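Enquirer: With the input below, show me the fold.
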Amino acid sequence: MTAKLYTRKGDGGATSLFSGRRAEKFDPRVGAVGDLDELSASVGLARLAYPSANDLLRSVQRALYTISAIVSAEDRPIEMTFSDAEVIALEDEIDRISERLPELREFIYPGADEASCRLHFARAVARRAERAIAGLVEPAAPATSLTFLNRLSDLLFVLARQADYSHGRSDATFKT
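Expert: Here you go, the predicted structure:
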């Protein structure tokens, strides 16, 4: 017999963290982990819409699972690490893509292409996840995790621009 997916343990409004502690579903740590989960799902949608970035975005999803485990583990030691190397890899990719794009001096509107819209949406979710983790009282994850999320939103932004340009569309800019 196959194990059932549901456990009924969360029906009363609490859930278990990786640390083993039960937490209310409105607990900020649970919210941060949920934002990271939503970010991974939105990155998955972006992968489908922009397959040329599939490998890069899959590696991003792996990093997001690591960050999520670290945040959910609280003080429980786990063997997962997160280092400056992941941040540097994002910065290198941002620089590589940016070199091929026109310089940007204005805000742009997302919406020229489905792929770029999905990438922009993932960018906005990355910013929310970053805010959620930064808002936790105690350090919930290494500082590199916050830096990674910050750079991830930049990467998703330049990927969105690249998607537009690769499909023959230019930036729709906002002018005051």
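
Enquirer: For the rest of this, base every contact and every neighbour count on C-alpha atoms.
Expert: OK.

Enquirer: contacts for the top helix by length along the chain?
Expert: Among the segments of the chain that qualify as a helix by DSSP state H, the longest is helix 143-166. Outside of helix 143-166, the residues that reach it under the criterion Cα atoms under 8 Å, 6 or more residues apart in numbering are 50, 67, 82-84, 86-87, 90-91, 93-94, 97-98, 101, 112-113, 115-120, 122-124, 126-127, 129-130, 133-134, 170-171.

Enquirer: For the comparison step, fold the sequence that follows:
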Amino acid sequence: MRIYTRSGDKGTTSLIYGQRVPKNHLRVEAYGTCDEANSMIGLALSFVEKEVDWDEKQTFIEMMHRVQTVLFHVGSELATPEDKEVVWKLKQVHIDELEEQIDNWQTHLPELRNFILPSGSSASAALHSARTIVRRAERMIVGLKEELPDTLVFSYLNRLSDFLFVAARFINLKSNGEERTLNINH
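Expert: Below is the predicted model of the structure:
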């Protein structure tokens, strides 16, 4: 199979079911931003493999792989025209899993008393970057709210950014990375 099709050479791409839209269409921007977040999570995991050594490392990696897979579900919903059926629909269990993991990691972390700066280990910094990319995707999809009335995409992305924030803190803890707090005296 060839990787190139030449069908996008004039600045358009296909949504699911074949509808052609400009490559700067809000749906394309939104699922492209989710893809960017997915790639940044992959980069973070490459650092986790090298930087972190603890018994539950593989469990952490598997959880992140599930998140990467669910981001494809998000992309599927965003790439499906509003009058068509979504093939890979998000489910409440996807959000519940994030919340459960956030609560679990929080029990191991020091209480948050200040804003923290994205810092510490490379894995933590990459997870913070993924978090900010997810926040950008959230801001983009607000413009699609009327086209996505019965979706969990909004809730999932909101929770995912919280999840990535706590994951970044947790990885810093496990990799002995320094968590820097905001110094308001500057």
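
Enquirer: List the TM-score for the superposed pair.
Expert: The pair, once superposed, lands on a TM-score of 0.92 when counted by TM-score structural alignment, normalised by the length of structure 1; 174 aligned residues with a Cα RMSD of 1.5 Å.

Enquirer: rewinding a little: now the longest helix of structure 1 on structure 2. Mean distance?
Expert: Aligned to structure 2 and superposed, helix 143-166 of structure 1 gives a mean residue distance of 1.1 Å (mean Cα distance after the TM-score superposition for structure 1).

Enquirer: rewinding a little: can you select the buried ones from the contacts of helix 143-166 of structure 1 in PyMOL?
Expert: With 16 or more other Cα atoms under 10 Å as the burial test, the buried ones among the contacts of helix 143-166 of structure 1 are selected in PyMOL as follows:
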select buried, resi 50+67+82+86+87+90+91+94+98+112+113+115+116+117+118+119+120+122+123+124+126+127+129+130+133+134+170+171
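
Enquirer: now, which of the contacts of helix 143-166 of structure 1 lie within helices?
Expert: When DSSP H is applied, these are split such that 67, 84, 86-87, 90-91, 93-94, 97-98, 115-120, 122-124, 126-127, 129-130, 133-134 fall in helices.

Enquirer: Which residue, other than its chain neighbours, is closest to the aligned residue in structure 1 for M140 of structure 2?
Expert: Under the alignment (TM-score structural alignment), M140 of structure 2 maps onto A132 of structure 1. On the basis of Cα to Cα, 6 or more residues apart in numbering, the spatially nearest residue to A132 of structure 1 that is not a chain neighbour turns out to be A32, at 5.0 Å.

Enquirer: how much space is there between I94 of structure 1 and P51 of structure 1?
Expert: Using Cα to Cα, to the nearest Å, one obtains 17 Å as the distance from I94 of structure 1 to P51 of structure 1.

Enquirer: Same check on Y109 of structure 1?
Expert: Going from Y109 of structure 1 to P51 of structure 1 by Cα to Cα gives 22 Å.

Enquirer: Please identify the helix or strand for D9 of structure 2.
Expert: Remark: D9 of structure 2 resides in no helix or strand, with elements defined by DSSP states H and E.

Enquirer: how many neighbours does the one in structure 2 that sits across from I88 of structure 1 in the alignment have?
Expert: I88 of structure 1 maps onto D96 in structure 2 when the alignment is built from TM-score structural alignment. D96 of structure 2 has 13 neighbouring residues, counting by other Cα atoms under 10 Å.

Enquirer: residues in contact with D96 of structure 2?
Expert: Contact criterion Cα under 8 Å, 6+ apart gives no residues in contact with D96 of structure 2.

Enquirer: What's A32 of structure 1 aligned with over in structure 2?
Expert: In structure 2, the residue equivalent to A32 of structure 1 is A30, according to TM-score structural alignment.
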